[in-house]
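Enquirer: From the sequence below, what's the structure:
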Amino acid sequence: MAEPAPQLSKAANKRGVARLAAVQALYQMDLTSARLMDVVAEFENFRLGKEVDPGESPEIYREADPQWFRAVLSGVLAEQRQIDPVIAKNLPPDWPLARIETLLRAVLRAGAWELIARKDVPAKVVINEYVDVARAFFEEDEHKLVNGVLDRIARTSRDELLAEPVSGSPQDGE
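Expert: The predicted structure is shown next:
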């Protein structure tokens, strides 16, 4: 009999789940105009690490780093007026920010905030994480747009210049 796979609970994995949840929360807030504290309470009380569908075979949301979730969410909201022009400047010329789908905008905002405000996290890690978030939600080439935009933002907002555009899976350690 095979043993169940061990639940990954490294800080890096918890941050990845927090990033995904933050994007979901930003999307929810954009659609419903819900208040920050209400959304944080909902996610922390009913989603992060909780059962999705109690029953015979309940699914459970993976555990997230709640401080990282709150930091990304509140950071994007506090800095959105500064982040949006940075994103817009790095989008293809024929794609104004208003044309970007709401969920994709949330991914770009969260990734841009982390690149600009959290220089303690390697740019490659941030970009890879948000490319993975985009892949989780979209079936087309949206992840390529996320990769390109965040890569350009990293090159202009970080002292460290990336040698090449990032793609693939997150680096260990974040």
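Enquirer: C-alpha from now on. contacts and neighbour counts both.
Expert: Noted.
Enquirer: before we move on, what SS does Asp120 have?
Expert: Look at Asp120: counting by DSSP: H, G, I helix; E, B strand; the rest coil, its state is coil.
Enquirer: let's see this one next to it:
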Amino acid sequence: MSDTPPLARPGRHSMKSASRLYAVQALYQMEQSGESADTVRREFLDFRFGEEVEEGVEMAEGDARHFGLILDEAVNWQAKIDQMTDRALVAKWPIARIDPVLRALFRAAGAELGQQATPPKVVIMEYVEVAKAFYPEGREAKFVNAVLDHMAREARPEAF
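Expert: Purely as a prediction, here's the structure:
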């Protein structure tokens, strides 16, 4: 298997898939820096989409509209998404205690689960792939799959 980051491999992921990765990064950055969604959105659209991640390897361009939708929904519904995530986690591990990258991932995925545009199983699969980009050893991907399955069944029970 290549050492190239999964979402940087040509032809492997769609622009929407890349946008999901960017949304997780942006939500993480917003939490860590305290910057507004508009500031971070401009930075990503102007400088990060398609950036070189290592010499000669560029990230996919990304779908700016989808990226913006995820950011807006995650910010607008953060309290609701965090509550849903808390219900999917064990009682001793509320969302405030988990890794900030995973917190950003659950917020981005929760934003998409709240919409009807993408089937929940696709959202789960896509964000498991995003988790693998951040945590290549795979342990976190299994955790993400379990938490998102619980969240999806709560958010869109009719899809199961």
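Enquirer: Quick check: TM-score for this pair?
Expert: For these two chains in superposition, a TM-score of 0.86 is obtained (TM-score structural alignment, normalised by the length of structure 2); 150 aligned residues with a C-alpha RMSD of 1.9 Å.
Enquirer: Ala134 of structure 1 reaches His143, doesn't it?
Expert: Yes: contact criterion C-alpha atoms under 8 Å: Ala134 of structure 1 and His143 qualify, at 5.1 Å.
Enquirer: more crowded one of the two?
Expert: Ala134 (26 against 23; other C-alpha atoms under 10 Å).
Enquirer: residue contacts, the more buried one?
Expert: Leu104, Val107, Glu142, His143, Val146 (C-alpha atoms under 8 Å, 6 or more residues apart in numbering).
Enquirer: Equivalent analysis for Tyr130 of structure 1, please.
Expert: By C-alpha under 8 Å, 6+ apart, the neighbours of Tyr130 of structure 1 are Arg19, Val107, Leu108, Gly111, Val146, Asn147.
Enquirer: now the counterpart of it in structure 2: how far from Asp63 of structure 2?
Expert: Superposed on structure 2 with TM-score structural alignment, Tyr130 of structure 1 falls opposite Tyr127. For Tyr127 of structure 2, the distance to Asp63 of structure 2 equals 16 Å [C-alpha to C-alpha, to the nearest Å].
Enquirer: before we move on, what about Glu158 of structure 2?
Expert: For Glu158 of structure 2 relative to Asp63 of structure 2 (C-alpha to C-alpha), the value is 28 Å.
Enquirer: When these two are compared, which one has more neighbours?
Expert: More crowded of Glu158 of structure 2 and Asp63, by other C-alpha under 10 Å: Asp63, with 18 against 8.
Enquirer: before we move on, back to that, put the buried members of the contacts of Ala134 of structure 1 into a PyMOL selection.
Expert: To isolate the buried ones among those in PyMOL, judged by 16 or more other C-alpha atoms under 10 Å, type:
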select buried, resi 104+107+143+146
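Enquirer: excluding its backbone neighbours, what's nearest the residue nearest the centre of structure 1?
Expert: Nearest to the geometric centre of structure 1 sits Arg19, at 3.8 Å (C-alpha atoms, centre = their mean). For Arg19 of structure 1, ignoring the flanking residues on the chain, the nearest one in space by C-alpha to C-alpha, 6 or more residues apart in numbering is Phe69 at 6.3 Å.
Enquirer: Check Ala74 of structure 2 too.
Expert: Closest residue in space to Ala74 of structure 2, ignoring its immediate chain neighbours: Ala111 at 4.9 Å, by C-alpha to C-alpha, 6+ apart.
Enquirer: Now check structure 1 for the residue matching that neighbour.
Expert: Using TM-score structural alignment, Ala111 of structure 2 sits opposite Trp113 in structure 1.
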